[in-house]
Structures are given as C-alpha cells and as structure tokens.
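1. sequence plus predicted model, see below.
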Amino acid sequence: MSAPSVARAAIALRTEFFVMGVLFATWGVHVPTVKAHYGLGEQSLALAMLASGVGALGALAYAGRIVGRFGPRVIAAVMGCVSCAAIASLLLSSHYVALIAVMLVFGSFGSLFDVALNAEASEIEALTGRPLMSGFHGMFSLGGMAGAGLGSAAPALGLAAQHHLLLATGAAALAALAASRAMLPVPEKAGEEKHPLSLPRGPLLLLGVLASMGLIAEGAMYDWSVLFMKQERGSEAATAALAYASFSGAMAAGRFGGDWVRARMSGTRLMRLSGVMGAAGMALALAVPSPTVGLLGFALVGLGLSNVVPVLFSAASQTPGVSPAHGIAAVSGVGYLGMMAGPPLIGLIAEYSSLTWGLLVVVAFAGFMALSAQRAMRGR
C-alpha cells in the first residue's frame, strides 16, 4: 500500500469520524425536542434510547462478519447514509412506535458504521506503525462539538427543528459518501473468525467490561446532558445545547493529544485517571446549581473519558487470532450491553426522583471503571 494512498485514507477516515460525531450531536441536542414532540416522560424517553441500544447490540452480533465481507469502505458509505436518514426522520411522525422504529434503525446501522470506521483505523495504525486511534476519535468529538454548536445556533437563526435535522443530516450524508471513496479496502484475512459474535472470553471480555463502564458514562452525556441543563438548571435551549458542545469539545482536545499520551503512559494508568476525572467532573456538575459550573463539569467528564474507547478498541483490534473487526465488535458488544442498561436506569430514577439523582449513575460507573482498570488492562 503506497504512502499517499494511506495518507488519503487517513484524511477520509477523519471525515467519516467527524460525520458520526455530527450525527450523535444532532440527536443529543434534540432530545428535549423529541421529548416534547412525542409528549414523553423520562421513562418513555429512556425506553426509546434503549431501542437504539437493542438495535446496536443485534447488529454487533454480525458486525465483524459483515465488515469483513464487504470492507469498511462500502459499509461506511451505506450505513453512514442510512444513519443520517434515521436522524432526519426523528420528528416526521407523532407516534411513539415510529420513534422506537427510528431508534432501532439508528442503533443498528450506526453500530455497523462505528465498527467499519474503527476497523479501518486499526488497519491504518498497522500500516503507519504509530498510534493514531485517539486522533481519529478526536474527529468524532470535534464533529460532536460542531453538531452541537449548530444545534445551539439554530433557534437564534430562526431554523425550525425539522429544518435543522434535514440540513445537518443532508450535509453529513454527502460528506460520508464523498469520504468513503478514498478509504482503504480492508479484506478479511484467512484463518480469522467467520462466525457470529458470541460472548467474548478472556482478554476481550475484560476489555468489554471496561468499555461498558466508559460507554455508560459517555452515552449519558449524549442522551441526558442537554435535558439536564434545560430541566434541572432552567437553561434556555441555546445554553442547554452547549452542555453537549462543552463535553464534546473537551473530549476532542483530550483525544487529539491522546496519541501522545498513549505513547508515554500505560493503559492501566490512563484508564484509572480517566475514571477519576470523569467521576469528579460529573459530581461537580450535579453538586453545584450553576449552569456555568455545569458546563465546566461536563467538560471535565469529556476530558476524562476522551481516551477510554480509543485505547480499548486499539487493544481489541490487536488480539491474536481475531480480526480487527471481530475484536472491536466483541468489545463493542459488551460495551453496548452495559450501555443499554444506562439510559433506562437513569430515566427510571429521574421519573421517580430527579435527573440529578439519575445522573449519579455516571459518577458510580466512572468510579468503578477507575477501580477495575488494573485488572482489565493487565499487561497493557
């Protein structure tokens, strides 16, 4: 593989990660909109989020096989566009069943998009011989910040929610299609797993458990941070959207510096520090009744969690005897299995108490991630 081809592929992959970040942010800033549009309580909203997790978990059972057969380039183009279409249709119906269907589609196709991008990232890391995964994931966070920024500006620009959804997802779909043309075809290698995903064991299971802790905390920021600012702190829509932007901006900064950190710090120590910072940031946002302090707390959570997924996916992709796509899918599967319990648990607590008490789950899981890092990352 020529160096120019790899360089073009790296640029294309950064664009794809940016697109995925925009999609997640567009969903995140419209959680309050969806809640109001469908007339939902926290528990019903949490169940819709759970539908996304169920769809993701079902798709991940075959993700390694599908990505291995068709290659990341094809999967990124198709799944990226379908994911965009799902987010664009969030408000097209007023029926709760339709929302559940949309979230199932977004979860399943979005997870395949995710695995394809991470498999390509692993291949580019191998071809260049240096850590790049954190930087790729930094573009996801940058996309999240851009998507949240556009969502925050939309009301001031007089842009209706549906028009914003169409604008953001339409641009994202075009970018995903254009970038996929320069991605590398990564063929499935002989002798690697071809069966559907089952519960991983050994090193992959431990990495998956750690991923579930990080993804529960990270997913809570995507799904609940904007609603928390609007509902618990009384913020205007534009200010509330900045919760996601501050989280994603700090996460982007942490990830762009993450490859430098990974080259100088053990995975165990990095995971431990990540958990401590994530728990401390969330505790700060919940304890101090100030929108400004809340934004600072969300930024600390983003910085703390910034390198959890890149480090774990990179480790999973290097598991002996397992293809990168299968390793990433296995760790993602356990991670999503854990994350599926997060939104409904937070929503259930919020329904009967408050969202502040519900988000204490983030503090607990981030703290547990710090405590379990030594065992899960042993020898890494």
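-> Structure received.
2. rest of the way, CA atoms for contacts and neighbours
-> Noted.
3. which residues touch residue 378?
-> Taking C-alpha atoms under 8 Å, 6 or more residues apart in numbering, we find residue 378 in contact with residue 268.
4. helix, strand or coil for it?
-> Here residue 378 is recorded as coil under DSSP: H, G, I helix; E, B strand; the rest coil.
5. same question for residue 93.
-> Using three-state DSSP, the structure places residue 93 in coil.
6. what residues does the nearest residue to it once chain neighbours are set aside make contact with?
-> Leaving aside its chain neighbours, residue 93 sits nearest to residue 99 (7.6 Å; criterion: C-alpha to C-alpha, 6 or more residues apart in numbering). Taking C-alpha under 8 Å, 6+ apart, we find residue 99 in contact with 48, 90, 93.
7. repeat that for residue 8.
-> 182-183.
8. now render the contacts of residue 99 as JSON lines, adding neighbour count and distance to residue 191.
-> JSON lines is the format used below for the contacts of residue 99 (neighbours: other C-alpha atoms under 10 Å; distance: C-alpha to C-alpha, whole Å):
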{"residue": "48", "neighbour count": "23", "distance to residue 191": "39"}
{"residue": "90", "neighbour count": "22", "distance to residue 191": "42"}
{"residue": "93", "neighbour count": "12", "distance to residue 191": "47"}
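9. structure two is appended below for comparative analysis:
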Amino acid sequence: MGRPRMAVSAAFFCFGTIAGSLVPRMPAFKESLGLSDGQVGLVFLAYAVGAVAGAALARPVMAWGARRLVRGGTLVILALLIGPAVAPVFGLFALSFFLLGILGGFLDVLENSQAAEMERQAGRPMINGFHGFWSVGFIAGAVGSAVAASLGIGPLPHYMLVAVVVGAVSVPLLSGLPDTRGGATTMLPSGTTRWRIGTAVVGVSAIAFLGIMVESGGGDWGPIYLRDVGQTGLGLAATVGVAFALAMTAVRFTADRFTARTSPAVVAATGALVSATGVGVAIAFPAPLTAIAGFMLVGAGCAVMVPLAFSAGANLARSGTALSIVTGAGYAGSIVGPFLIGSTSDRVGLRTALAIPLAAALAVLVSAVSLRPPSRGTDSLLVEPGAEGVVK
C-alpha cells in the first residue's frame, strides 16, 4: 500500500472512530437528559442539517487542496466531540450535534474526493475498501463506547481520551494525503449533454439519499431499539453498533472484487435486498439476539450503497460539484429519516417506525435494478473507475 493510499485509509479510520464513539452513547445521553424519541430524532436532524451545510462548504474550498483541510478538520471535529458530553440541556445538545455535522459533511466530501482520485489512478474499484477503514474505525470507537458504558464511565472522560489518542495518531498518519482539488476529467464520454449529466447526478443522489436513510435507521436507532423494544441494558444495547459495524466492515473489504466482476448497479441492488431483509428480521423478532442479527444484515447490506453513490458522484464532474450534491442528498436522507422515525415512534412506537428504513431499502432495490444496463457498454447512472462512459 503506497503512502497516499495509506493516508486516505487512515483519514477514513479516524473519521469512523469519531462516529463510532458518538452514536452508541446515545442511549446514555437520552437517559441523562430525559430525551424522547422525537427529541433524539431532532438531534440526528441537527447533525444532518449541519452535514449538508458542511458538504456545500467543501465544494468551493476544495480548489485550495484537500490535504491541509482534512488534516485540520480532523483535529477540529475531535475537539467538537466534547460538546455533547458537556451539554446540560436539549438545545445545547442539539447545537453540539449541528456543529459536529458541519465538520462531518465537510470531511466526507473531501475524503471521498481523495478516495475517488486514488480509484482513478488505480483504474479499478477501491471505494468500498476505503469505507471499510471507516468501518474499522467505527468498530474501534463503538467497542470503546460499549466498554465505557459497561464500566459506568461517563461520556466526558471517554471523549477526552478519544480526542487525545485519535488526534495524536492523525498528525503523522495523514501527512501523506493527496492534495485533491476536484473530480474526474475523463469519466464521461465526450459530447455528454448537460441533461444527461444532470440525470446521472439525480439518479446517484437518490441512491445516496435512500441508502443513508437505511444506514441511519440501523446504525443510529439500533441501540435505542434494543434498549427500549428489546428491554436490554445499556451495555448490550451499545453492542448493536459493534455488530452493525462488523458486518459493514466485512462486506466493504470484499465488495470491490464483487463490483469488478459484476457492476455497481448489481452490487447496490444486492445490498438493498440484504438490508431490507435485516430490517424485517429486527421488526418481526425484537428479542436481543434476533434483533442484533437483523441489524447486522442491515449493516452488511447498506455497506455498499453509499460508497458506490459517492464514487459515482466524484466521477461525474471535474469541479467536485456533483459529489457535493450527492453527499448533500445523502445527508438529506439523514435529515428526513431521523425526523420521520422519531416522530413516528412517538406516535406508534419504534418497532413500527422501522418500516421507514425498510421502505427506503426496497426503494434502493427498485432504483438499482432500474439502473442496471441490459448489456456492457450501455449507459446507466453508476460510474465504475476505469470504464469509459457514465456506468458499466
């Protein structure tokens, strides 16, 4: 593994560790602040709104070069991780997630741009592998969260330790990042119309929107579902994040080979089907073991949907505008999903509310099948590195 590739992998790992440290502690935050499911949904909404803003901000500054922005942004988001741990009331708690979202969306666009550049240089699918390192980081963070919750360690000392350790290792590891300044210049055939480019961006954005709705439904709400519906303790509830991330990681480190043998559309459709099955299992069988198994299937299925959409977005426009739009659409899914799940849960219960990510997974399946070309060389909406045209 060359130095730039290693640095991009490390950047995804650091970002994943932050996410893995944050989400599994939500049951503890919910209890300490006395939050309802609807308020939890609003907190996730605040993060998603911030992420959309951060993704939009990344587009104009990418021309300055992504290396320093990713290195500095990683340190800033680690500092902001302390915010939720010290927030005394719901309003400040939601504000801390909004600020985390701004940095999260900003880093998401920049890191995926760097990953897509590595893909183009290699001429083969690599995006799922990079997101696999994000998942490894998420596992590390989630394990730390589960251990801290089981030992009764509060979020503040836990997050301070995460900030110090991840910040210290990020300084040398991220020094070799590529200084990406935009998207692809040659992935679309000459003469491609603005209408065709716009159609491609809309189609890929839809996959990102729905895919992140599914991922949010499993990863964000899984611990709360196990706590409230499965009637488990905080420690076991936090392990849902670990199980979810383990399944996601295993798939991501193997999905690039599957993509190379088939097509991005086939892989996305398969992932959607697996995710839908997992949500269905969790709804039908809420006992701890079966619910955890269901959320593992959700993690395995949604592992491929968002990386493929982000890779396609990075290869649809030179300036990086398409990737910003696709990333923003993905986080819009994080806006709509938590709000719908939280508000629906307050009215009819979280078990029924999980029908929302189930429907989103089925919509991805239908979309991906409709985008699958009848034969090689036929235009579609998902881009594969090394292929000439919009999609394999």
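-> Received it, and whenever you're ready, just let me know what you need. Just so you know, these numbers come straight off a predicted model, no measurement behind them.
10. need the TM-score between these chains.
-> TM-score of the superposed chains, computed with TM-score structural alignment, normalised by the length of structure 1, equals 0.91; 365 aligned residues with a C-alpha RMSD of 2.0 Å.
11. that older thread, from the contacts of residue 99 of structure 1, which single one is nearest residue 223 of structure 1?
-> Within these, proximity to residue 223 of structure 1 (C-alpha to C-alpha) peaks at residue 48, which comes in at 10.7 Å.
12. from residue 302 of structure 2, how far off is the residue mapped onto that closest one from structure 2?
-> In structure 2, the residue matched to residue 48 of structure 1 (TM-score structural alignment) is residue 43. Look at residue 43 of structure 2 and residue 302 of structure 2: by C-alpha to C-alpha, to the nearest Å, they are 22 Å apart.
13. likewise for residue 50 of structure 2?
-> Taking C-alpha to C-alpha, one finds residue 50 of structure 2 at 22 Å from residue 302 of structure 2.
14. cool, and residue 146 of structure 2?
-> Distance, residue 146 of structure 2 to residue 302 of structure 2, by C-alpha to C-alpha: 22 Å.
15. what do you get for residue 52 of structure 2?
-> 20 Å.
16. and for residue 284 of structure 2?
-> In terms of C-alpha to C-alpha, residue 284 of structure 2 sits 20 Å off from residue 302 of structure 2.
17. what do you get for residue 145 of structure 2?
-> 22 Å.
18. next: residue 116 of structure 2.
-> From residue 116 of structure 2 to residue 302 of structure 2 the distance is 19 Å (C-alpha to C-alpha).
19. between those two, who's got more neighbours?
-> Taking other C-alpha atoms under 10 Å, residue 116 of structure 2 and residue 302 do not tie; residue 302 has more neighbours (32 against 27).
20. the more buried one contacts residue 213, correct?
-> No. Applying C-alpha atoms under 8 Å, one finds residue 302 of structure 2 not in contact with residue 213, separated by 9.6 Å.
21. can you map out the helices along the stretch 151-300 of structure 1?
-> With helices called from DSSP state H, counting those that start in this stretch, the stretch 151-300 of structure 1 shows them at 161-180, 203-231, 237-256, 258-262, 267-287, 291-305.
22. mind putting these into TSV with distance to residue 137 of structure 1?
-> Listed next are the helices of the stretch 151-300 of structure 1 as TSV, based on distance: least, C-alpha to C-alpha, whole Å:
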stretch	distance to residue 137 of structure 1
helix 161-180	16
helix 203-231	13
helix 237-256	6
helix 258-262	10
helix 267-287	16
helix 291-305	12
